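Student: Show me the folded form of this:
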Amino acid sequence: MSGQPVLFTDTDSESTASSVPSELKIRKLPVGIILLVELCERLTYYTLAGTQKTYLQNQLDKAPSSSAALNSVFSMLCYFWCIPGGLVADSIGRYKTIIMAGSVYAVGTVCVGLAVVHDLQQSLGWLFMFGSLVLIAAGTGGIKPNIANFGADQIGDLTERQRECQKTFFSLFYLSINVGVLVAFGFLTNITTAGLPGVVSQAEGYSFAYGSGAASMILAVILFVAFTSSYKREAGSGLGPVKALVKYQMHSVLNGGGWRAIMSLLGFLCLPCFFLCTLASTLLASPSHSASSEVFVDPCASQLAPASAPPRMLHGGGGGSALLDNAALGLGSCACIFLVVANMSCTWVRELNEEKASFTSNDAKQFFAAIPMIIVVNIAFNLCYNSMNNAFPSQACQMDLRLGNTQLNGAFFNIADAFAIIIFTPLFETCLYPMIAKIKGSPVRLGQKIIAGLLIAAASNVSAALLEDKRKAAPYLCGPDIGFSQCAPGYSEDGLEGTRMKDISAFYIFLPFTLVGIAEILVNPCMYCFSYEAAPMELRSLLQAVNLFFSGSVSNAFTAVVAKMAYPNSLDDGNLNKYYYINVVISILGIGVYFIVTRCNHGREMKKVVKTEIMEACGAESDGEL
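Tutor: From the prediction side, this is the model:
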């Protein structure tokens, strides 16, 4: 190609259109709309995900451990649907899939918004569960694996400048996510428990916040449809490549693929069993507690006048079956181990007699060879990351939340994660990475970013554990004008029941949140890029869905099981640090497994089936750097 394309080109620019082939254009308008749509969708998702545990335990009277497990199951289901979403997109196209999934998502948010209206909460609890666990989960799963790829499609990857612009897009995409996070956690989550003085009563806080999320999602769908004419739309390739992938797997098992082929198949078969056991264990938890089921003595009662009724604490266990918990843990572990070991070398893939040029055995090897890295990195990182959804906010809810005359919600402190991403992303890209590259004489590689991210993620959970020791040692806040924590277990609308805060500022929780944000910068954009570039062209949506599937669904399934086994219903009487240190150990083990994977046959196999420019697009100069 004789010339370089203009980096950002509007589709309606006549002067550019006449000089640059359409396939080389980078469409600025649709890229901007896609970033805005992602912002709205993430605002909606995190408003719900960040406050769902508190709603379940305080409005629907579920035990804290069950609420934490259900919250993890919600995230698990959202990411579980990424696989069907990727398959549909590869079949009919990303554009149509995003519209259909967005519509389902919007209906789900409306259902949730209606279900949390104060006078309807108890009678419409089923609608809240249906809207969140079914409709929103399915809608998210259809959008998430496709919206980033759809944005990358608008840029193209035929030239070096386009590929560089794609990397910038993935960073901007992640930035837009966190702008939505800031609005969700910095504003809407506080309204759920405190209301908005003079505008929204405390009783209607959830309906206002979730209603705002519904409006945001409806706006996202309208915006996406309104700019249809400006999009570059890739037609779906049908399910032929996916069917071929399944054929390669089964043909290899039956025709000399050896133990690796069998192990790969067993790994895939274990996954649905893992999810079924996790769902059964969580949904079969003990029923909701009645208002009088658990009573405890207020630690401040001796210093204050007796309350009209003794406060309560929901101490009850999460219920369910220990057998199911152990079965889920075993099946999930086997699935991950089998898939990693089997696909470290993809020489097990056998040629098909009816093989067509459109999807070759090398394409199959390319897809399978990407799986070990996706599994190892996502499990090692996201178990620590998931603490940010349940454990960190719960810990903050039993610290000093007061700010003036109001209380913050524990989920508010997620803004530290978003601020860390917004602040440190440009610093890393423009200062840190170039400085390190200059010192070491070579670019900062993908593997180096990932290892640093895993270490920082582990450090976030260690810092939270140390902070929990400080919190438990602090005295209770017992002043006459100090009420119970509005987001901790047992809080009642009259303010006469609940959990006392401790005399230690909740703002200390900013540290673990910030560390998670820094770790995200190092890990998640790398995995987005790797999944897009390492996939065969026909299966880009599917491999991105696999990445998201292990990132959110499999990791949250593990978190749901670990939460039921190690997450205490009473933080003051239990040991939350056990939960944290399990995550830390898995993260450190993941680093060791990562080195084994990248130094074994996986790297050599990737070199055979992945083009040089694909590896360079992800920041790797050789297969060993992966």
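Student: going forward, measure contacts and count neighbours with C-alpha atoms only.
Tutor: Noted.
Student: where exactly do the strands run in the stretch 251-400 of the chain?
Tutor: Using DSSP state E, counting those that start in this stretch, the stretch 251-400 of the chain contains no strands.
Student: Contacts made by stretch 362-370 with the rest, please.
Tutor: Residues from elsewhere that reach stretch 362-370, judged by Cα atoms under 8 Å, 6 or more residues apart in numbering: 245, 248, 343-347, 349, 531, 534-536, 543, 602, 605-606, 609-610.
Student: Now go through those residues and say which are in helices.
Tutor: For those, membership in helices holds for Leu245, Tyr248, Ser531, Ala534, Leu543, His602, Glu605, Met606, Val609, with DSSP state H as the criterion.
Student: all helices for the stretch 151-300 of the chain, in order.
Tutor: The residue ranges that make up the helices of the stretch 151-300 of the chain, judged by DSSP state H, counting those that start in this stretch, are 160-183, 189-194, 205-226, 240-254, 258-283.
Student: Of the ones you listed, which is nearest Ala396?
Tutor: Nearest to Ala396, of all the helices of the stretch 151-300 of the chain, is helix 189-194, at 13.0 Å by Cα to Cα.
Student: now for the closest one, which elements pack on it?
Tutor: The criterion is 3 or more Cα pairs under 8 Å, 6 or more residues apart in numbering; DSSP states H and E, and the helices and strands that helix 189-194 contacts are helix 205-226.
Student: And the helix it packs on, what's buried?
Tutor: Residues of helix 205-226 classed as buried under the neighbour-count rule (16 or more other Cα atoms under 10 Å) are 205-221, 224.
Student: Just the residues contacting that helix, thanks.
Tutor: The set of residues that contact helix 205-226 without belonging to it, under Cα under 8 Å, 6+ apart, is 33-34, 36-38, 40-41, 43-45, 47-48, 99, 102-103, 105-106, 109-110, 112-114, 116-118, 188-189, 191-196, 200.
Student: Please give the structure of this sequence too, so both can be compared:
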Amino acid sequence: MASQKLVTYLSTRLHEGNVSAARNFTTWQGTCYLTPLIGATLADSYWGKYRTIAVFSTIYFLGMAALTLSASVPSFMPPQCVGSICPQPTLPQYLVYFVGLYMIALGAGGIKPCVSSFGADQFDDTDAVEKTKKGSFFNWFYFCINIGSLISGTVLIWVQENYGYGIGFGIPTFFIALAIGSFFIGSEIYRFQIPGGSPLTRACQVVVAATRKRKVDLPDDSSLLYELDGKTSAIEGSRKLEHSSEFSFLDKAGVILWNESDGSRYPWILCTVTQVEELKILLRMFPIWATGIVFFTVCAQNSSMFIEQGMVLNNQIGSFKIPPATLSSLDVISVVVWVPIYERLVVPIARRFTGKERGFSELQRMGIGLFVSTIAVAVAALVEIKRLQKVPVPMSILWQVPQYFLVGASVVFACVGQTEFFYNEAPRSMRSLCSALALLTVALGSYLSSLVVTAVAWLTTRGGEPGWIPDDLDDGHLNRFFWLLAAMSALNLAVFVGCARRYKRKNVY
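Tutor: Take a look at the predicted model:
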């Protein structure tokens, strides 16, 4: 669904005011990035990824069907305005639309954290050829997502504007049904990961057991810590993890006392080394995860401050006028262009220098993405400086093209690298959860962007000053805001490099 048109629909069809429409949109968008925690928990703990995708994609389809009905069935369609009089929709009309909308948010919560990791599950990590192909899978997965985003942001919006919302909602509903059918057709050939129980419960068990035994001394030999014999893990569907020396306090959860012999009987008192290492992996990944928040703060400017900047530029190109918001699709086009370039050109060249089959490691790739995103906002600042020098003669909006393309390039490096990193490093029984946590950084990045804008507006308007971001940008200093983001991004990159250099990868049996 083209979410770009959601605010317009709320305003023009449901006759909501600007504040109400914006609030409903941001609430729904935030929900779309919180519900993956629900889907991930169900997938890792009880249902498995296949069943979770099947159930939640069906919910998504039903949500889209409800939106289609609300825009095509007369009794469900909100009334049209008559002149300046806009009758309010009835309660059933509201319900059909918003129930459908939040069914989509719930459905997305089961699809987003599972579909990429389920796809990667189809590759055997023990086979060198398949392991290399798995790296390519993440690239082409993002490629397909952005192709869909490009179509929804252009073709579907055009259809909605020219043929109505009924057809505009009906087309994606049809293709979702087609996608679900295609998913089920391949059921006989899929590889399945068995759910291993609640990962959050296991993490809490480690913390509780370690706290209970806080006064117990750790043995000098880590092999004396509790673990099942052989290669079988106590966590179903997972592989045993080797002991690591970090966060040694948690190891106390694996100390065997004289009256303890079977951890399965006392899960809140005695935990296996593998269970303890699961929590350690999450703690080691946390700083890497946190650096993604600032990255997505930069990406959030595509739909906020970059558009504000474009609104004061000359959007007349020959006989055409380019809406400033349209340029935000350039980062999507950039991703579509960059994925083949990365696969066919960057990887072979990088392989010669790094000796790595995939050219760069996941962490190296993420670092490059963070660097490119820093350059993107720096370029935006330079464009703004140039624009202010040209006032009152407006610059061409095409000056913004480089910053949008740089953000798109940063996504190819950072986002794909992040997805691959969390999949490979997460314990098998926590892969969906880690994917959901990675998606959470998108929402947190948007919230941080709003917080920074609010803080800048408050601090720079004291004493009657117009501030950095006034209504008339000709009187402001938007370039300083972009330089602030560039400084935050550079600091974030430095933190990431430090964390990445100290990061210790997991070891499995």
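Student: And the TM-score between them?
Tutor: Aligned and superposed, the two chains score 0.73 in TM-score terms (TM-score structural alignment, normalised by the length of structure 2); 438 aligned residues with a Cα RMSD of 3.7 Å.
Student: circling back: which one of the helices of the stretch 151-300 of structure 1 has the most crowded surroundings?
Tutor: When those are scored by mean count of other Cα atoms under 10 Å, the highest mean neighbour count falls to helix 189-194 (a mean of 26).
Student: So which residues lie in contact with it, not counting its own?
Tutor: Residues from elsewhere that reach helix 189-194 of structure 1 (Cα under 8 Å, 6+ apart): 47, 50-51, 200-202, 204-209, 406-409, 411-412, 486-487.
Student: And for stretch 541-548 of structure 1?
Tutor: So stretch 541-548 of structure 1 is contacted by 79, 82-83, 85-87, 89-90, 144-146, 149, 367, 374-375, 378, 527-528, 531-532, 535 (Cα under 8 Å, 6+ apart).
Student: just the buried members of the contacts of helix 205-226 of structure 1?
Tutor: Judged by neighbour count, with 16+ other Cα under 10 Å as the criterion, the buried members of those are 33-34, 36-38, 40-41, 43-45, 47-48, 99, 102-103, 105-106, 109-110, 112-114, 116-117, 188-189, 191-196, 200.
Student: Now, those residues that are in helices?
Tutor: 33-34, 36-38, 40-41, 43-45, 47-48, 99, 102-103, 105-106, 109-110, 112-114, 189, 191-194.
Student: Tell me how far the residue positioned nearest the centre of structure 1 lies from Ala101 of structure 1.
Tutor: The residue lying closest to the centre of structure 1 (Cα atoms, centre = their mean) is Gly552, at 4.6 Å. From Gly552 of structure 1 over to Ala101 of structure 1 the distance is 18 Å, taken as Cα to Cα, to the nearest Å.
Student: just Tyr581 of structure 1 next, same as before
Tutor: Remark: distance between Tyr581 of structure 1 and Ala101 of structure 1 (Cα to Cα) = 37 Å.
Student: Counting neighbours, go ahead and name the busier of the two.
Tutor: Higher neighbour count among Tyr581 of structure 1 and Ala101: Ala101, with 22 against 17, using other Cα atoms under 10 Å.
Student: What's that one aligned with over in structure 2?
Tutor: Matched by TM-score structural alignment, Ala101 of structure 1 corresponds to Phe56 in structure 2.
Student: Return the residue of structure 2 aligned against Ile143 of structure 1.
Tutor: In the superposition onto structure 2, Ile143 of structure 1 corresponds to Ile111 when matched by TM-score structural alignment.
Student: which residues sit in contact with its match?
Tutor: By Cα under 8 Å, 6+ apart, the contact set of Ile111 of structure 2 is Pro36, Gly39, Thr52, Ile53, Phe56, Ser57.
Student: how close does it sit to Asn479 of structure 2?
Tutor: When Cα to Cα is applied, the distance between Ile111 of structure 2 and Asn479 of structure 2 equals 39 Å.
Student: Most widely separated two among the ones in helices among the contacts of stretch 362-370 of structure 1?
Tutor: By the measure Cα to Cα, these have their two most distant members at Tyr248 and Ser531, which lie 20.5 Å apart.
Student: mind checking the SS state of Leu444 of structure 2?
Tutor: Classification of Leu444 of structure 2 into helix, strand or coil gives helix, according to DSSP: H, G, I helix; E, B strand; the rest coil.
Student: go on, the one 3 residues further on?
Tutor: The local conformation at Tyr447 of structure 2, judged by three-state DSSP, is helix.
Student: Now it: closest residue in space that isn't a chain neighbour?
Tutor: Counting by Cα to Cα, 6 or more residues apart in numbering, the nearest residue to Tyr447 of structure 2 once its immediate chain neighbours are dropped is Thr297, at 8.0 Å.
Student: mind listing what the one you found touches?
Tutor: Applying Cα under 8 Å, 6+ apart to Thr297 of structure 2 gives the contacts Val442, Leu444, Gly445, Ser446, Tyr447, Leu448, Ser449.
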